[in-house]
Each structure stands twice: as C-alpha cells, then as structure tokens.
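**Q** Sequence and computational prediction follow.
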Amino acid sequence: MSRHLPSGSVRLAALPCLITAALCATFPALADDTVPTFPTIVVTAPMQDSPLIVVTNPKAPRQPVPASDGADLLKSIPGFSTIRKGGSNGDPMLRGMAGSRLNILVDGGQIGGGCPSRMDPPTAYISPQLYDRVTVIKGPETVLYGPGNSAGTVLFERDFKRYAQPDASLESSLLVGSAGRNDQMLDVRAGTPDVYLGISANHTHAQDYEDGDGHRVHSGWDRWNADATLGWTPDDDTRLELTAGKGDGQAAYAFSGMDGARFLRESAGLKFEHERPGMVFNRIEAQFYYNHADHVMDNYTLRHPDPASMMPMAMASDVARRTTGGRIVGTFDWGEAWNLQAGIDGSGNVHTSRTGGPAGGMLPDYHTLPRQRDARMQTVGAFGELTWRLAERDRVIAGTRLDKAQAQGYGLSSGRMMGMPSMTVDATRSDTLPSGFVRYEHDLASAPATFYAGIGHVERFPDYWELFGRQADKSLDSFRQLRPERTTQLDVGLQYHDDQLKAWVSGYAGTIGDFILMTYGSGMNPGYARNVTARTAGAEAGLAYAFDGRWKGDATLAWAWGENRTEHRPLPQMPPLEARLGLTYDTGAWSLGGLWRIVTAQRRVAVGEGNIVGQDLGPSGGFGVFSLNAGYRIGRTWTLSAGIDNLFDKTYAEHVNAATAGLVGYVNTLRINEPGRTFWLKLDMKY
C-alpha cells in the first residue's frame, strides 16, 4: 500500500493561499456594468497560430484538470500524447516521437533528468503556471534552439519588459479537486525604469486517484517550485537579467518497483540583450545557464517493500545530472526583405549515481556513499536562420546548423573473453551532425489564408538513455556502433483566420535513416538499442468557429503513422487517431462548455519494442470521454473556473503507456488506467 503524501510538508505552499486571502479582503472585485471581451475562460484545444507554431498561455485554466507538470500541459495540444507512469511526471510525445527527439527548453536552457528508466523527464521539473508562454515548433523547422529536434521544439518562457514607471503586479491561483488535489500559485513582479524583480512559486499535491471502476492507482504526488528574477534595464534597448530557482517533490509510480522520493532542481541563469535600432546588426543576445537535477528512487518512502518482489528489502538509487550551457545570437536586418539570426550554442552534462538504502537498513546508507560518474555528454554548434520576403505575400525561411557532439562512457562492458567475466573500460566517441531546412510561405490574395511547404533534415546523436539507460546494452561495442539518427521530413499545410473562423490543416511525411529502436528485455534477455530504417507520416487539423457572439465550436484531429522498413513492421509507441470536439457558450462574464475526446483503437503494434520511455504492450481499444467545464469572471480581477473530467466515469487506458508493476494492494492491469470522474475548481486572480 502507498504511504500518505504529506500535503503540509512544504511551508512554501501556504504563501499563495495567505496572499490571495489578504487580497480578497483588501481589494474587492472590480465590478463593471460593462464586462469587456476576454479570451476563452477554459482552454480545451490550443490552436496553431502560424505555420507549424502553437503558442499557448500556461496560466489559463484548461480541461482536463489544469496541469501539474509540463507533460500535462502539452497533452492538451493537438499532436501531443503522454506516456502515463502514475498521476504526474508522464513523458510527452509529439507525433509519436518521445525522449530527446523532442527538444524542451526552460527559459532558454536545457535540463536533463537522471533516471535510467525515465522516471524524471525534463517536464517533471517544470511547473507550467510559473511561465508566461509556451511555444511549440513542430518538426525539424528551426535551427535556433539546439540540435536534434526531429519531432519538434518546446519553449517554456517568461516575459519581462522595462517598466515605464514604478509599478507592480500580482497573479495568483488556487485549485482544488478530486483525489485530494490542491494547487497554489503566486507570481509577483515589481520594477522601476532601472530595475525589476520577479518572484514566483507554486505547490501541487494529490493523493492516489481512482479509475472508472473505482480501483485505486498508485499515483499521488507532492511538488513545489520557486524562482526569482532580478533585472537591470539602464535604457530601453538594454537588459541584463539574473535568475535563480529551486524545487523538489515526490511522486508515486504505478509502472515501477520504485517511486520518486526526490526531484530536486537547482537552476541559475544570466541573460544579456541589447538592441541597436536602425542598424544592420540590430540585436545581440547572450545567455548562460546551470541546471542541476538530483533524483532519488526508492521502494520505502511512498510504499512498503514487497518481500515477494525482486526488491524485498529497502533500497534506494540516487542519480544526478549537472547541465551547463550557453548561447550567443545576433540579429541582422537588411531593409524589409532580409532578416538573419546567427550564432553559436553549446551544452554539457555529467551524470552520476549511487545505490544503497535508508540509514539503519540492510544496505549502506546511500547518503554516505560517493557518487559514481557513468557518462559525460556535450555538444557545440553554429547556426543561422534567414527570412527572405520575396514579395508582399511570399516568404522563404531557411536555416542551417552544424553540431559537434561527444559522449564519454565510464565502466562500459568490454565483452567476454575465453569464458571469463567482462572487463570494464572507459571510451569516448564523437560525431559531426549537419541539420537544415527551407520553407516557403504564401499568403493567399483571395482569402485570409497562408499556404506553406517545407522540408527539413536533422541528425540526432544517441542520448543518455539509448547509450547508458536501463534498456541499453551498456557495452563498448554498442556504445561505438549505435549511429546517429538522420531524419528528413516534408511538412505542408494551410492556415485560415478571419473574424468568425480560425482553421488549419497540416501534413507531414518523413524518412529516418538509422532510427534508434529499443528492444525491451524480459527474463534473462537484456534490452538493447539498434538502428533501423523507418518512415513516418501524419496529419493534424483544427478549427474554431464562432456561430454568433456567444456560441463557439472547436474541433481538432491528430493522426500519426510509422513503419520499421528494415523489418517491415509498425514502429512502436504510435498513438492512435484522436479527435476532440468542443462547444462553448460564453457571454463574456460566464461560460459553459463541453469537450468530447474520441480515440480509435490501435492495432499496429510491435510488442516488446519501443523508445526510451515505454514499449508496445499489445493492441488497444478505442474510447470516448466526455467532460464539462464552466467559468465566471468576477469583474476584471478574479476568474472562477470548474470542470468535471470523464463525466461518465469511463474506465480506459491510453495506447502509449507504461506497464503496471503489479503492486500489492492494487488491481493489476496491463496498462495504467486513466483517472475516473474528476472534479476540479480553480480561482485565478490577476491584479
């Protein structure tokens, strides 16, 4: 049985509650006779804003229940899926591609998890509501944000501008829901024309949820994050910014014999921006960052060790990754026709681990053991992205980059010789990786629409999990022979936007040379990674239509397909066809909406194969889930929103999923079931 997650373990959690309560008493609701036009109260399907780009506000209430981490937020965007492991810390997938194929940046920096089984993906360290904007760039259609973005790029960003005069602002929110869910968020900002300060913090907590059959899933979590920003703006064109942050938490996992007992994050960064209006070389940006993730897995903090399992005694594994990096980019404008962004970037990280148990246990106390280094990885690259405005309605965007990637493995198995046990060796490998793209965009003269077509190529170096992870071979031969992926992809689409209708459709088709495929181990057969040739294709579409001033309908569709051409079988972990249909009635002061999510069955599987996150467990059935939401704007300052997810309490599981671990006291299912009927209520304040 799971142990209770201590909701009061983090003193920081009470701070947003106290400030919000004080503001309730101090600043009454700003009630106006005329309520201004506001954006949608509850977001159910973020739309594509421009060719291949989706921008969404992570602070806005959304259905399903507002996100506890980065993956929870991304799964609401068409084309994304999440591999569920418990209640939180799922792994995001875009167009059926997961792991390092999806480049995720936090305030421009990379943060890498440490768990060989991906208990802590980068999104596990991200609290979406602490950011102002999330931007998704689909496919290999940019070179500005680092290497390897074969599936796409995700940017979690904060916005700070120079204050024209001394001013201050505050945003806060409270969330309560089923399974003991309670979240608090605070974002305070103040400044003068010379300096500004921002402090943001949040806490999120939940107990185990129940599926539609009323069976409890080992899934509770408790997490907090806090960040501070200090900026200097001596003039309108210059900004120097220092950031620092920390966070920690716990999460129970249904897919593993261990839980996440610690998710410690320590971050720091320095940014410099300077603009030179009217000059050809008109902007320079420089950034340096440091991110440290320290993750502890154990089988005793949130559960009791199972004497009948493979880990009958109390055990813990402490893994850590320190990442440092930077970026310098300049912007050049030649009149209205040409714009160029060019620069260099790079990052390096070191992974360490130690294994033991709790103090006083049968195993040595892991806190007292030295950390063992097992991998060091680094990249450095140069890039340039050019926008050429051919005519009033025509644009060409093109980019190229060249990266040098290097990995060093420690303690690799050198193989067996004459029946003797293998020896361990250290080894280094490196590769030079070219990438680039070109895209044509045309604004139609006959309609407010844009057509685009682009082709991109990206080469991705094998990541930590493919070289050293739980399902990797970890031998010298595998380390040397696993080749970088080479993805070439065509993207085409059409965007339409007028006062009543916003619609888009996009399609893609690609070939992947040396696709890195994971074969999962079973019994005495270990897992390993190998290269195959693959093809991918898919499509996404969406529309939002305003029937009149109050009624609005929206619909999205996402389909992904993949094939292992080497072995003439499907690529594993491909999400099935998914549609979302929404209808909203919004008066400007209050709203009521419904969301119907429909997912088809998936029969194209490759059982036992997968990616660094999960494997195909077999065919899956389709399902439909209906949810309701409502919202009320209390003047200009307060917004109250609520929802019922999975209204009819359906029992279902996503196709892309992690296998359950068969925990004592829980019903054993093939896949981790999704939550049953879930109620939530959220209060937002912006002052």
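**A** Everything's here; your move. Numbering: from 1, shown residues only.

**Q** can we go C-alpha only for contacts and neighbour counts from here?
**A** Fine.

**Q** What residues does residue 428 make contact with?
**A** Residues in contact with residue 428 (CA atoms under 8 Å, 6 or more residues apart in numbering) are 406-409.

**Q** Against residue 482, how distant is it?
**A** Shown here: residue 428 relative to residue 482, a distance of 13 Å by CA to CA, to the nearest Å.

**Q** Presented hereafter is structure B, for comparison with structure A:
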Amino acid sequence: MATASDTTSTQAEDERQSIDEIVVSGRHLSSRDASIIVEQEFMVDVAEALSRLPGASRNQNGRLSGIAQYRGMFGDRVSVSIDGFGVISGGPNSMDAPLSYVSPMITERLVLERGIPGVASAPESIGGHVDAAIARGDFSSGERFDFGGMVGARYANNGDTTSLAGRLTAANRSHRVSLVGEANRADDQQTPVGRIVPSQLSRDRLDASYAYQDDRNEFQVFAGYLDTRDTGTPALAMDIRYIESQLYGASFGRQLSPDLSIDARVGYNDVDHVMDNFSIRPAPDMPMQYRQNRTGGDGFVFALQSEYSMSDFLLTAGVDGRLASHDSLITNPNNAMFFIQNFNDVERDVLSAFSAIRHESRNSDWEIGLRYVDVSTDAGEVSFSGLMDMMGMNAGQLADAFNAADRSLSFGNLEAVFKYSVRLTRDLAFSVDLGSKTRAPSYQELYLWLPLQATGGLADGRSYIGNLDLSAERSNEIAVGLDWAGERFTISPQAYFRDVSDYIQGVPATVMPANMLATMMSGNGALQFDNVDAEIYGLDLGWRYSLTERLGVEGSASYTRGRRTDVSDNLYRLAPPNASIALNFADSSWSLRGEVIAYDGQNRVSAYNDEQPTAGYGIVNAAFSWNASRSIRIDLQAVNLLDRGYQDHLAGVNRVRDVDIPVGERLWGAERTVSIGAVMTF
C-alpha cells in the first residue's frame, strides 16, 4: 500500500520519469521495467507480447503454449505471476505454461522487470520476473454504484481465428464487483509451405471478483476458470485434449500508520489435464503406439509483506511460499493392461523470507536486499505395466532403482541483489544491478525415472531421465544501463553478463538401461539432466525519435549469447539477434503503424541434442486503429504483409507425421494474416 510519507519518493520518481521512460503505442520502457497493454495487441497467446519487449521472447510449442524467455533463460527460470499470484501448472511439458492462464483481450498489461528482479519480486527468479494483470475495471468516485464494462470481438483470416471478450463491472468508491470472460477459437494455421497440423485451439477463460477499499484498507477476492479443449502442440509428442483449471485467491492490504503498511495474499489452483497422440493429429499406425497422458497439479501460494518508510528510506520484509503437488499417468486406450506412472505424488514446496532497504533522493536511488529460499521435494514410488521383453526388463531396473533411492530432497539458497541508479545530467541516467540468484531443480529434472519427453517444454524430440543428485543453479549477474531522454530522442540500452554455475541441461546418459530403452523407442540414446557451467551475456535496448507531435519512429534490438564454459557448446533454444523499427502516426481519432521486424540467423546451436540452425528473415507488419466514437474502437492489422516464408528459431520442430511440414523440420511461420477487431466500452 502507498503511505503518506511516499510523497518524497513520488516527487523524486516524477522528476526522474522524464529521463528514464519511453511510452508509446501502449508500450512502456525504462531502466527498471518494460510493459505492454496487451488488450491492444492482436494475439491469442499473451506470451507472444513478450517478443515485443527488449530482451524478451517466447518459446512456442503450440499457439496457446508459449513459454517466457528473457535474456537467454526460459521456463521455470523465469518467474511468472498473475496479479501477483504464482500459477501451478498441471502438465509436465508446460502445455499450460503460466501465461496461458490469461487471455489477451481481458489482460490489462504485461510487466517485465528489466534487469535483475529485486528480492521482493519473487523467489527463484533467476531468469527474470513477469507479471500479468487481469482487467477487472476501476472503482468509481462516488457513493452510487456505476455500471461499466466492455465487449469486444476479433477475427483473423488465417485459421478463422476468433476472439470474443466482455467485462461487466459495478462499482462505487468503496466496492467493486467484476465479471470478465474471453473465448478463443481457431482452426489450423496456414504457412507459405502448407498447414501446421494440428494448430487448432479452443479456450474459455472466466474470472469473477469482489474488491473493497477505503482510506486504510484494500481487499480483493476472486475465482477463475480456464477450459482449454482440443488444442494442438505440434512441437510436442501429444496435443491438448483438455485443461480444466480452477483458480482462487484473496489479497488484503492495510495502512497501519502513516509509515507502516502490510499486504497479504493467498491463492489456490487445481489443474486436470489430458493429452494424447491420436485425437487431433494423425493417429499412429499401430494400436500399441497410442498414448494418453492424464496429469494433474494443485497447490497453494501465499505471501505476507510489510513496508516501513522513514525519511528517504523504505524498509521491506516478508515471507512467501508455494506448495505444489503433481501426478502423471500414461495409458493406452487400446490396451487396458498398459500404463506408466511417470510422476506419482510429487511434491515441490518453496518457503522463503526476504528483507530489503531502498533509498531515494532527488538524483539517485539504491536498493539492497537478501532472500533465503528453502525448497523441499519428494516423490512416491513409481510403477508400470505392459512393457514386454527387453523394454520391460530395462524399465523394471529403472523403476526398482528409483523406488529404492532417497527421493526426499532439500535445497537451501541465499540470494542477494543490489540496484543503483543516478541522474548524470538533465537528460541522462545511469543504472547498475548486481545480483546472485538461484533455482532449485524442477520436479521433472529430479524425478523423471523413465526416458521420456516430459521435460517442461524443451521440445527437442529427445528422451530424458532425471537426476536425484542435481545441485541448485546459481547465477551471478551484472546489468548496466543508460537512459537518455532528450526533447525528441529517447533510448534505454542495457548490457548484462551472467555467470551460471551448476546450470541444468541434458548430457548423454550413462545409465545403461535408460540408453537401451531410449534407443529401442526412438533410435537415440537417453539424455540425463546434469549440472554444467555456463555464461550468458548480451545487450538489449528500446528507442524512440519524435519527428513531429504526431509522427514518430521507434525500435528495439536484442542480442543474447549463451554458451557452456566447461566444454565447447552453445546453450539450447536461445533467441537469435533481432531488431525492429516502426513508424507511428497518431491523429486525434486514428493512428497508423508500420513496422519491420528482422531476425538474424541462429547458427550458435547446441550440439548435445542436435539443435538445428535457422536462417535469418524479416517481415513487414501494419496496423490501423480508429476511435469511431468515445466508446467504440475499430482495429485492423496485417502481419507478414509481404507473405514471406520464414522459420522462427523458437518455434520448435514438427513432431507430427503425414502432414505438410515433414517430421523433424522447423515449424514455419504463419502466412500473411489480416485481422479486424472492434471494442466497445460503456
């Protein structure tokens, strides 16, 4: 909560704002964060918005399964929250990645913490922190209840993609009741070389909430529902049959005194998830190859935080936690005797405490913080049935070894972050972040006892086994940035370097039964998660030049290099160097945007899993927006206007046979796509 003594800090922040912030076209950039107003963007996957922020991108395993990537780290390494609440996913391959739990037209904004996240942001944010906010409406200013909301619709010709959204809010100055919802539907997507099969999608997202506020208190409670059906993930071995999720949460804040405030929140979500390899993609030739995987995840997240201000200092302290459970059972509908219990009664609990002190003055600010993170994990015994002959013998040896091992593990890690920024001149500011961040192994990296592809969405087509002897990753990082804001030109570059010890990735397995089993199933030996050493470094920036009051040009650029330092190899699935430039014109009632986005080829690929290089490419996009009235907005957009054929390095390789794109070939980008949308507010 804001405190009365925040006035000094707010004034200092306002004075700095003119030199460290770029705001244009619904996008904001400063040395501390980057954000985008998602509801103004044409997309079905909120993770796609990350690729429009410097240094960020997304690994795309399906049209609704985007995995956040920031400065060379992705997956569990990037902390993702929704309105400050962490999400417990249900699928071991991240088909329901955290950002799939929000839908674009009802998402108010997506905020990326630029540089090293502060200790108060989240535990295990070794690769960055992202928060998405649902648009639930505002309180009104009077005692009488006012009703407001929006309805919107969008259509894209490629795949007959439709989105329908609405929000109804009743509010006065103290109470707010809100109901929001969005439905997304699409058929298979077309590329210049044919259809991506399957790339159809179906998702419904609902959220109901009540909020209260007065001079000293804030309170909100919400209930949400996600229903995803028959959605393709062509870069993975199976597709989504359904994901049913319930999400609940409550938050409370109180101003105890002019200088002291507390905030608390608790959330729960439950996921039931089924995937298979025969319903919406061409089925295997042999009935014995049919596979269905039912998985589940559930658990609680909670946090308690206090802030105390004195003079120019702000003290923050808190505790938080995440208690998660996971299960996964693979079956064959053609053989009632077949099953593989690949994850059974898995628990991964994170408990953490932190403290930070921040000082702000007219020309500078600094922050230093410490966080201790305790991660405890455990798993039940596993079993299988229906694997015959040598496959059954090898699987039996692996199951026996796993069940006999000590599976109760704990990881205790101390993290530290220091941030400093100073105004050098009226137009120029300098910032530096120093940090040491950690991440304990995921449950897949620890407890995957049979060589399978349940790897948190790596999508490299290789079979992995876990490792109970893994250590936690530690990244020692420095990020240095400048912010220049002249009368017409603004730019915010940042350079960074990460030295990562005990980085977790696959290495050739030395477990003979796993290698024999993987070779019989796929023709390749197994990979085993292990600790290696790595470094990641790069530069990203955003800029804008105002030609006139209505006409401006803007752009961004990102470069990331990641490599192992213990052997000569590159890190897997890193975004290639890329840049964009856009011309914007805004009149009183309409705006026009044209942009060129260019990606360099990615030849620095990992050898350990035979990652394929990709060629560079560029595409041209255009967008038009017209405010037909104070309450109606019409949007038009054309993506890949010149209908170029290209392959996004982060899109993964095709895993589906008997379709237009051969198995093992990098998935192609969508052909020219024209979209139209309308939003009415009331």
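**A** Alright, I've got the coordinates. The model shown is predicted, which means the values in this text are computed figures rather than measured ones.

**Q** Any idea what the TM-score is?
**A** Superposed pair, TM-score by TM-score structural alignment, normalised by the length of structure 2: 0.85. Supporting alignment: 622 aligned residues with a CA RMSD of 2.9 Å.

**Q** Buried subset of the contacts of residue 428 of structure 1, written for ChimeraX?
**A** Applying 16 or more other CA atoms under 10 Å to the contacts of residue 428 of structure 1, the buried members can be selected in ChimeraX as follows:
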select :406,407,408,409
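
**Q** and the contacts of residue 428 of structure 1 as JSON lines, adding distance to residue 385 of structure 1 and secondary structure?
**A** As requested, the contacts of residue 428 of structure 1 are exported to JSON lines (distance: CA to CA, whole Å; DSSP: H, G, I helix; E, B strand; the rest coil):
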{"residue": "406", "distance to residue 385 of structure 1": "24", "secondary structure": "strand"}
{"residue": "407", "distance to residue 385 of structure 1": "27", "secondary structure": "strand"}
{"residue": "408", "distance to residue 385 of structure 1": "31", "secondary structure": "strand"}
{"residue": "409", "distance to residue 385 of structure 1": "34", "secondary structure": "strand"}
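
**Q** what's the overlap in contacts for residue 428 and residue 482 of structure 1?
**A** With CA under 8 Å, 6+ apart, residue 428 of structure 1 and residue 482 have no common neighbours.

**Q** Wait, residue 172 of structure 1 touches residue 187, no?
**A** Yes: when contacts are counted by CA atoms under 8 Å, residue 172 of structure 1 is listed as touching residue 187 (6.2 Å).

**Q** Have a look at those two and say which one is more surrounded.
**A** Higher neighbour count among residue 172 of structure 1 and residue 187: residue 172, with 25 against 22, using other CA atoms under 10 Å.

**Q** Which position in structure 2 pairs with the more buried one?
**A** The equivalent of residue 172 of structure 1 in structure 2 is residue 151 (alignment by TM-score structural alignment).

**Q** Does its match belong to a helix, a strand or coil?
**A** strand (DSSP: H, G, I helix; E, B strand; the rest coil).

**Q** Look up the closest residue to it, ignoring the ones flanking it.
**A** Distance criterion CA to CA, 6 or more residues apart in numbering; nearest residue to residue 151 of structure 2, sequence neighbours excluded, is residue 166 at 4.3 Å.

**Q** counting contacts, what elements does the helix or strand containing that neighbour pack onto?
**A** Using DSSP states H and E, residue 166 of structure 2 maps to strand 161-171. Applying 3 or more CA pairs under 8 Å, 6 or more residues apart in numbering; DSSP states H and E, one finds that strand 161-171 of structure 2 contacts strand 146-156, strand 175-186.

**Q** Out of these, indicate the one that is most buried.
**A** strand 175-186 (a mean of 22; mean count of other CA atoms under 10 Å).
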